[in-house]
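S.K.: I need the structure of the sequence given here:
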Amino acid sequence: MMEAHLNLFLRKDSEKTQVRLKPAEAMLWLEDRISQLQKEKQKIAVGFAGRSCSGKTTIANNLANAHAGTSLLFSQDACYRPMTEVLANGWNFDQPEALKLDEYEDHLAHLMKGEPIEYDVYSRKNGKVEGKTKVAPRNLVVNEGLFPLMDRFADKFDIKVGVNVSLHGALTRRLLRDVKGGESSWTLLETTRYFLNVAEPMYKRHIEPTMKNADLIIENDYDPVIEAEKCNLTEAQRKYKAPAGINTLVENLPGVSLLQSSRQVDHYYTDGSFKDTGEIIRIREEGEAANPIIHFTYKGPKVVTENSSERQRLDFMVDPEAKQGILSAYKESSSVDKMRTLYSKKGVLFSIDSKVIKTEGGRESKLGDFIEIRESSGEAAVNELLSALGMDPSSAIKKSYSEM
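M.R.: Okay, the predicted model is just below:
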């Protein structure tokens, strides 16, 4: 039944149809297509293309591993020019000129003729060639990169695959891969600025138009439930509705230290899917309105426990230029204005949020005053603080301000 179902999707030259599938279904489609082609020819070439962080390398690697011993995974990245040459010519690494495309085409030709090739080993982290490697041809050549589906290369492949991901998914993966994953020496701000100002425009100009050549489009969007764990930083906090006169109550407690107080305006954004995924994108402006400190925060889906909520999070400071780039990629859904006063008591870090006002769809809602406690402070210490304030630990609010 599955084979019959997949055969309905096979592209025929006369029909020029294009299939769109999720990764698991796509792997079955590819296996079915490869099996048919193996009856007709000895050597088969499969080309994967997509924007940076679409997941094309992972999917191509999975296909090659499924045919271990008879396959060769060859990355177009092996044909990048040295960083010094790219920069000297005013190029960037997301445009075709940054690669030695004639050499790339030559490598493909040799492999399909059954001839070995030798290519450079390119470091994404330092932009340099770190050596050479020689590989023998295999009956299944799996190639991946930004530009394998360009018109000049499309007829080199028996199966052409485009890997698709949303702008939000690609940016989030890029931040987790390059910075948190250590694949780049760039900061989070530098990565964000490059992605929005360079990589995304280059995708629109050079890569997206080549997707028309694909036989198969794999819809491989970011999965926040699984991938957000790469943030490696868990935010766990409790939020409570504050009783009247909370600031006076706190300041009269013994051992309390006032750390800082500032106005915070939080802008929440969406790409249209966050209600389903539970993710949060936030830009916080803190301090003087004329010259605020700007923070970017990504939060993964919320995990609710008995008295608190947890999220994986990634945050860093941005400049006005990066802020504008982010604004172009997302749509603002709401904003929250508050005065936050940060305190410490016996190692417990907590804040009083006063006069919290949420604005959504042009409508203003006065939410009131709240106390937020960092869960890392420890259960006993948190309960001791709440008891001193006359508050019930079980009355925690499990919604963020943007959800209220």
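S.K.: C-alpha from now on. contacts and neighbour counts both.
M.R.: Noted.
S.K.: now L72, nearest residue through space, not along the chain?
M.R.: Among residues not flanking L72 along the chain, V141 sits closest, at 5.0 Å (Cα to Cα, 6 or more residues apart in numbering).
S.K.: from what I can see L21 touches E219, true?
M.R.: Yes - if you go by Cα atoms under 8 Å, L21 and E219 touch, sitting 6.0 Å apart.
S.K.: list the residues that contact both of the two?
M.R.: With contacts defined as Cα atoms under 8 Å, 6 or more residues apart in numbering, no residue is shared by L21 and E219.
S.K.: what segments of the stretch 251-400 of the chain are strands?
M.R.: Here the stretch 251-400 of the chain has its strands, by DSSP state E, counting those that start in this stretch, at 256-270, 280-286, 293-299, 303-304, 309-318, 331-345, 348-360, 363-374.
S.K.: packing partners for the second one?
M.R.: Yep, that's strand 280-286 we're talking about. In terms of contacts (3 or more Cα pairs under 8 Å, 6 or more residues apart in numbering; DSSP states H and E), strand 280-286 is packed against strand 256-270, strand 293-299.
S.K.: residues in contact with the longest one?
M.R.: In this structure, residues lying in contact with strand 256-270 by Cα under 8 Å, 6+ apart are 250, 280-288, 330-346, 402.
S.K.: I'd like to know how many residues surround I352.
M.R.: Counted with other Cα atoms under 10 Å, the neighbours of I352 add up to 24.
S.K.: sorry, slip of the keys, the one I care about is A64.
M.R.: 21.
S.K.: so it sits right up against L72, yeah?
M.R.: Yes - in this structure A64 lies within contact range of L72 using Cα under 8 Å: 6.6 Å.
S.K.: can you list the helices and strands packed on strand 280-286 in a markdown table and add distance to I357?
M.R.: Shown next, in a markdown table, are those (distance: least, Cα to Cα, whole Å):
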| stretch | distance to I357 |
| --- | --- |
| strand 256-270 | 10 |
| strand 293-299 | 19 |
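S.K.: in CSV: those strands, plus mean neighbour count and distance to T192.
M.R.: Formatted as CSV, those follow (neighbours: other Cα atoms under 10 Å; distance: least, Cα to Cα, whole Å):
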stretch, mean neighbour count, distance to T192
strand 256-270, 17, 16
strand 293-299, 19, 10
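S.K.: let's see this one next, to set against the first:
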Amino acid sequence: MKRLPLEGIRVADLTMVWAGPFATKILAEMGAEVIKVESPQAWDLVRTLIPMPGVEEFWNCSYYFNDYNRDKKSVTLHLADPRGRELFLRLVERSDVVIENYRADVLDKLGLGYEVLRERKRDIILVSMAGFGKTGPEREYVGYGPIIEQMAGLASLTGYGDDGVPYKTGISYGDPVAGAAAAGAVALALIRRQRTGEGAFIDLAQREVMATLIGEAFVRASLRGEVPPHRGNRDERYAPQGVYRCFGEDRWVAISVRSDEEWRRLAQAIGRPDLASLTLPERKARHDELDRAIEAWTEQIRPQVAAQVLQAVGVPAAPVIDTEAIHDDPNLVAREFWVTLPHPRMKPWRQPRSPWRLAEANPTPRRHAPLFGEHNTEILGGLLGLSQEEIAELEAAGIVGRAPVDARPGG
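M.R.: Okay, the predicted model is just below:
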């Protein structure tokens, strides 16, 4: 494997939970040295939120944490203590990027705002990922993915139309999209620094990132004052369209008919030539009836078979794959998408590799997420020049540590 695009870049990572760690995971996958900074008194809560049951070091045994923090290093520093703060600033002097997703006021309260960082490293890049941005009346609100969805307008587009109740997505969708945006912001700032020699402060509001992804709905509301109705799995232009029950427990196939010709082919395939002549307006008016006719056919066969039959006659269709079955998806297996990393405290499991495959440097996960404070000696001693005695004194004072203070599973 040749040189990855971010090799030689060092990131001081203050992020926690999902959005921020997802951003720094991308940077790590692309070759950056990402140093995750946690306090013994205020760690990334995902370490203890959903740990493996019945293990001693549960803070090192969370699949959730390990998924978003692989390829990183861990150093612990109590930033609210002047000694921990000073050590972090020394780390900043040796870093290219600082990234955080605290509430908007936290970094300044710690005495680590952008101007402070610039005094120690003139060309430092700071990315702040507060849920609602660093300015404005909502700046002090805490933003989690489900809240971001609601306040960015996404939930207004979801639901089934019969009761007007919005639905959130199955995941906290605002988190990973904000993380991807933050990783892109870092790349742009690095390019700018290479050209100008200047650092940057990037105020990236997670709510605003989410809002940019539903532009069509905003245009419709702005131009015509219309709020799109909830359509469930249906479409404004195509009919019929939906997700149909198949043979087996909780097995489904997705089907979308875009033209009269595709409908004729579908009607023949499901043994209902009597419906083949229906026009688009007629199909929309009889959508419920057509859904029942399609499902009478699909519920007798497995979703993969239904999809293959329809694809063979030119009708868009695909099986709905759950998070268990996707691990054995033939295409993903053939592309070696899943990798297994050894972990000193956990059983190995299959994880997705980076979706960005550079022809000259194909990134693949290199190591498990770090144990709490695993690299204290390497970072504090090797990088910052502290002696073993000094590190031991900091541990005794609670400035650094090898375990979260008073940690409890699930909290």
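S.K.: do you know the score for how well these two fit?
M.R.: The TM-score (TM-score structural alignment, normalised by the length of the first structure) is 0.24; 169 aligned residues with a Cα RMSD of 7.5 Å.
S.K.: are any of the contacts of strand 256-270 of the first structure buried, and if so which?
M.R.: Buried residues within these, defined by neighbour count using 16 or more other Cα atoms under 10 Å: 250, 280-287, 330, 332-343, 345, 402.
S.K.: other SSEs contacting the one helix or strand D67 of the second structure maps to?
M.R.: Per DSSP states H and E, D67 of the second structure falls inside helix 63-69. Under the contact definition 3+ Cα pairs under 8 Å, 6+ apart, helix 63-69 of the second structure sits against helix 19-29, helix 46-49.
S.K.: next helix or strand past it?
M.R.: Later in the chain than helix 63-69 of the second structure, the nearest helix or strand by DSSP H and E is strand 73-76.
S.K.: for that next one, packing partners?
M.R.: strand 33-38, helix 376.
S.K.: and the next element down the chain from that strand?
M.R.: Next helix or strand after strand 73-76 of the second structure toward the C-terminus (DSSP H and E): helix 82-93.
S.K.: now, of the helices and strands packed on strand 73-76 of the second structure, which is deepest in the fold?
M.R.: Greatest average neighbour count among these goes to strand 33-38 (a mean of 25), per mean count of other Cα atoms under 10 Å.
S.K.: before we move on, the earlier item: which residues do A64 and L72 of the first structure both contact?
M.R.: Residues touching both A64 of the first structure and L72 (Cα under 8 Å, 6+ apart) are V142.
S.K.: in contact with I202 of the second structure, which residues are there?
M.R.: Each residue near I202 of the second structure by Cα under 8 Å, 6+ apart is listed here: I125, L126, V127, S128, A185.
S.K.: go again with 6 Å.
M.R.: Residues near I202 of the second structure by Cα atoms under 6 Å, 6 or more residues apart in numbering: V127.
S.K.: spatially nearest residue to R245 of the second structure (excluding sequence neighbours)?
M.R.: In this structure, R245 of the second structure finds its nearest non-sequential neighbour in W252, 4.6 Å apart by Cα to Cα, 6+ apart.
S.K.: now do that neighbour: how many residues are near it, please.
M.R.: Residue neighbour count, defined by other Cα under 10 Å, stands at 26 for W252 of the second structure.
S.K.: how near is it to D288 of the second structure?
M.R.: The gap separating W252 of the second structure from D288 of the second structure is 17 Å, by Cα to Cα, to the nearest Å.
S.K.: V336 of the first structure: what's it in contact with?
M.R.: Residues near V336 of the first structure by Cα under 6 Å, 6+ apart: V265, D266, I357, K358.
S.K.: again, 7 Å this time
M.R.: Residues near V336 of the first structure by Cα atoms under 7 Å, 6 or more residues apart in numbering: V265, D266, H267, V356, I357, K358, T359.
S.K.: which two among those are spaced furthest apart?
M.R.: Between any two of the contacts of V336 of the first structure, the greatest separation by Cα to Cα is 13.3 Å, found for H267 and V356.
S.K.: that older thread, the residue nearest to L72 of the first structure contacts N65, correct?
M.R.: No - at 11.8 Å, V141 of the first structure does not count as touching N65 under the criterion of Cα atoms under 7 Å.
S.K.: hang on, L189 of the first structure packs against P320?
M.R.: No - in this structure, L189 of the first structure is not within contact of P320 by Cα under 7 Å, at 11.0 Å.
S.K.: the two: who's more crowded?
M.R.: L189 (19 against 12).
S.K.: list the contacts of that one.
M.R.: So L189 of the first structure contacts V318 (Cα under 7 Å, 6+ apart).
S.K.: again with V318 of the first structure
M.R.: So V318 of the first structure contacts L189, I294, H295, F296 (Cα under 7 Å, 6+ apart).
S.K.: hmm, 10 Å instead?
M.R.: 188-190, 192-193, 283-284, 293-297, 324, 326 (Cα atoms under 10 Å, 6 or more residues apart in numbering).
S.K.: repeat for S354 of the first structure
M.R.: For S354 of the first structure, the contacting residues are 242, 246-247, 263, 337-341, 367-371, by Cα under 10 Å, 6+ apart.
S.K.: E389 of the second structure - how many residues pack around it?
M.R.: Using other Cα under 10 Å, E389 of the second structure has 9 neighbouring residues.
S.K.: equivalent analysis for Y240 of the first structure, please.
M.R.: Using other Cα under 10 Å, Y240 of the first structure has 21 other residues around it.
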